[in-house]
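Colleague: model the following, please.
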Amino acid sequence: MAQDYRFFAATRRRCFALLFEHRTRSGRRMETFWIAASLLSVVVLFFESSASDLFPNTPDILWRFGLLELGFTALFSVEYVLRVLCSPRKTHYPVSFFGIIDLCTVLPMYILWMMPSLAGATDLVVLVRLLRVLRVLRVLKLLRYMNDAGILWRSLMRARRKLSIFFGFVAIILCLFGGLMFAVEEGKDGFTSLGASVYWAVVTLTTVGYGDITPHTATGRMLASILILLGYSIIAVPTGILTAYMSQELEKGRAARSCQNCLHSGHESDAKFCAHCGAVLDSDRSQPVDK
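Modeller: Next up, the predicted model:
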């Protein structure tokens, strides 16, 4: 019994090192494997969506793509189960960001297996397409292996309050101008409701300008001009907020890396040698997000 427990514990530690640690040679090889598998599954999904047009002379092409999807689903299912079993906190990984992403990428196939009638129901075509599109979320699995993505994630978390205040202010402006345009245009020329008017305000404030709804009165055009100028003036605000926090995160990363020989700090995250004495630096041990 004790030997079985030690064998299980050793196997669990080995799986944890392969799936969660990427500083060893075997960990880096496993990292490369999962990156390639995630990219290949997304590429196959895009080919599958237009398989009938790309391969008109192959009547069973959708069946072949189905077999490929079956293989990817089995592979990512094994990965998900192993991550749950090897995680030190088994209840933490399933509700984490990457745990939810990993689960969503394998659920569509299982849902279609348990309810095969969905695939042939004409009134549920949108649901079936949504389940297929969920597989595109596999591209988000790549964020797990991008160390620099952690800087962006932490910056977003630290700036979330300021960004929320900014977008709340923008929402107020959109509702105000949408309501004014609905009243000025008297429900004509596409401004048939407050929702349509706010949609116009969103398109105008972001300076996209689809042209499907345009004001025709002099007052309406004046309001549109003000909203366009306002959009140009505030569009850089969230960029400035996020840039400031990203600069702080980069500076913290440089300060955290110090040379063990001369104790000189301020090295870049990808630096291999000390810029002051030339000694070899320890590898960067910062992690992007909770894996």
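Colleague: from here on, just use CA atoms for contacts and neighbour counts.
Modeller: OK.
Colleague: and the helices in the stretch 101-250 of the chain, which stretches?
Modeller: Counting by DSSP state H, counting those that start in this stretch, the stretch 101-250 of the chain has helices at residues 117-120, 125-133, 149-184, 194-205, 218-234, 237-256.
Colleague: to check against the first, give me the structure of this:
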Amino acid sequence: MEKTTKKISWREKIHEIIYEADTQEGKLFDVILLVVIIASILLVMLESVKSFDAKFHEYLYIGEWIITIFFSVEYILRIISIKKPLKYVLSFYGIIDLLATIPMYLSFILVGSHSLVALRALRLLRVFRILKLARYTGASEKLKLAMRASKAKISVFLFFVIIVCIILGTIMYMVEGAENGFTNIPKSIYWAIVTLTTVGFGDIAPQTPLGQLIASVIMILGYAIIAIPTGIVSSELTKSTLSEDNNTQSCPTCLKEKHKDKAVFCYNCGSVLNP
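Modeller: Here you go, the predicted structure:
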């Protein structure tokens, strides 16, 4: 019996290469894109060094246009390869991809000496390209799930820290007074936050023995507090283990990922997945 195979359209092939990493072409595309993103960030950094920019400005400009054209083609291909383009355009990654592409094109619109300051600021938007790296970091999915699961616990912890800072700041205001720099309660609370987080700017410092004793307790307490959110997230990170039979297949309709191996339909919208 002869085995029949479904013919893959050019849009499905582009979708498979750009949105998925299970195929050789998809892995190669991801590697190339990662290299280009890192190169673009390096160009932005080097351009900010005046001495280097003055010497190699032309090469940096040409390199930036090559990268911009590459990102433009990638952005267009991402739009035309899915069934609902608007869903991608308005998504988080869609907006990031647009921000990574438009700054160089805006340079044609904002011309003249009066626009140079705005143009320079807009060109710095290219640094948003580093956010494109997030979609290629496999561990980011686990971290996202862990942060989401520990959101309530961390919120309670932060609320507790705020209460502690208000109490300690008020106590320091009463103990030290305005003559030692603690002129009001908000400023004393600011000092408590700075001390508790072990930053210690040194702009305000207790002078009385009791104030210094309280400050010492706050500093030691700060080291203990650092470990609490770390432990919460670490615990949830251990629990949030993704199933090993998931793959990188992306739905061409809703763009949901992490489908089961051999899955035919999307678990989110029910659309047929690319073969």
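Colleague: TM-score them against each other, please.
Modeller: Comparison of the two superposed chains (TM-score structural alignment, normalised by the length of structure 2) gives a TM-score of 0.75, and 246 aligned residues with a C-alpha RMSD of 3.2 Å.
Colleague: sorry, back to before: how about the helices of the stretch 101-250 of structure 1, which one is nearest Ser49 of structure 1?
Modeller: helix 125-133 (9.3 Å; C-alpha to C-alpha).
Colleague: packing partners for the closest one?
Modeller: In terms of contacts (3 or more C-alpha pairs under 8 Å, 6 or more residues apart in numbering; DSSP states H and E), helix 125-133 of structure 1 is packed against helix 97-114, helix 117-120.
Colleague: one more pass at 10 Å, please.
Modeller: helix 25-49, helix 97-114, helix 117-120 (3 or more C-alpha pairs under 10 Å, 6 or more residues apart in numbering; DSSP states H and E).
Colleague: for that helix, the distance to its chain's centre please.
Modeller: In terms of C-alpha atoms, centre = their mean, to the nearest Å, the centre of helix 125-133 of structure 1 is found 19 Å from the chain centre.
Colleague: thinking again about what came up before, a markdown table for the helices and strands packed on helix 125-133 of structure 1, including distance to Leu163 of structure 1 and mean neighbour count?
Modeller: Formatted as a markdown table, those follow (distance: least, C-alpha to C-alpha, whole Å; neighbours: other C-alpha atoms under 10 Å):
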| stretch | distance to Leu163 of structure 1 | mean neighbour count |
| --- | --- | --- |
| helix 25-49 | 31 | 16 |
| helix 97-114 | 20 | 17 |
| helix 117-120 | 41 | 12 |
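Colleague: residue in structure 1 paired with Leu99 of structure 2?
Modeller: When structure 1 is aligned by TM-score structural alignment, Leu99 of structure 2 is paired with Cys104.
Colleague: who's in contact with Ser193 of structure 1?
Modeller: 178-179, 182-183, 186-187, 199 (C-alpha atoms under 10 Å, 6 or more residues apart in numbering).
Colleague: out of these, what pair is the most spread apart?
Modeller: Pairwise distances among the contacts of Ser193 of structure 1 were taken by C-alpha to C-alpha; the largest, 16.1 Å, belongs to Glu186 and Tyr199.
Colleague: looking at these two, which one has more neighbours?
Modeller: The residue with more neighbours, out of Glu186 of structure 1 and Tyr199, is Tyr199; 17 against 13, by other C-alpha atoms under 10 Å.
Colleague: okay, now the residue nearest to the more buried one when sequence neighbours are not counted: neighbour count?
Modeller: Once flanking residues are discounted, Tyr199 of structure 1 sits nearest to Gly178: 7.8 Å by C-alpha to C-alpha, 6 or more residues apart in numbering. The number of residues packed near Gly178 of structure 1 is 24, by other C-alpha under 10 Å.
Colleague: need the contact list for Gly178 of structure 1.
Modeller: 172, 184, 191, 193-202, 223.
Colleague: now the helices and strands packed on helix 125-133 of structure 1 as JSON lines including distance to Tyr5 of structure 1?
Modeller: Listed next are these as JSON lines, based on distance: least, C-alpha to C-alpha, whole Å:
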{"stretch": "helix 25-49", "distance to Tyr5 of structure 1": "24"}
{"stretch": "helix 97-114", "distance to Tyr5 of structure 1": "27"}
{"stretch": "helix 117-120", "distance to Tyr5 of structure 1": "44"}
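Colleague: who wins for proximity to Met146 of structure 1 among those helices?
Modeller: Using C-alpha to C-alpha, these put helix 25-49 closest to Met146 of structure 1, at 10.3 Å.
Colleague: following element in sequence after that closest one, please.
Modeller: For helix 25-49 of structure 1, the following helix or strand on the C-terminal side (DSSP states H and E) is helix 51-54.
Colleague: for that following helix, buried residues please.
Modeller: Going by neighbour count (16 or more other C-alpha atoms under 10 Å), the buried part of helix 51-54 of structure 1 is Ala51.
Colleague: now for Asp4 of structure 1: which residues touch it?
Modeller: Ala10 are the contacts of Asp4 of structure 1 under C-alpha under 10 Å, 6+ apart.
Colleague: ok so it is a helix residue?
Modeller: Yes - looking at Asp4 of structure 1 with DSSP: H, G, I helix; E, B strand; the rest coil, it is inside a helix.
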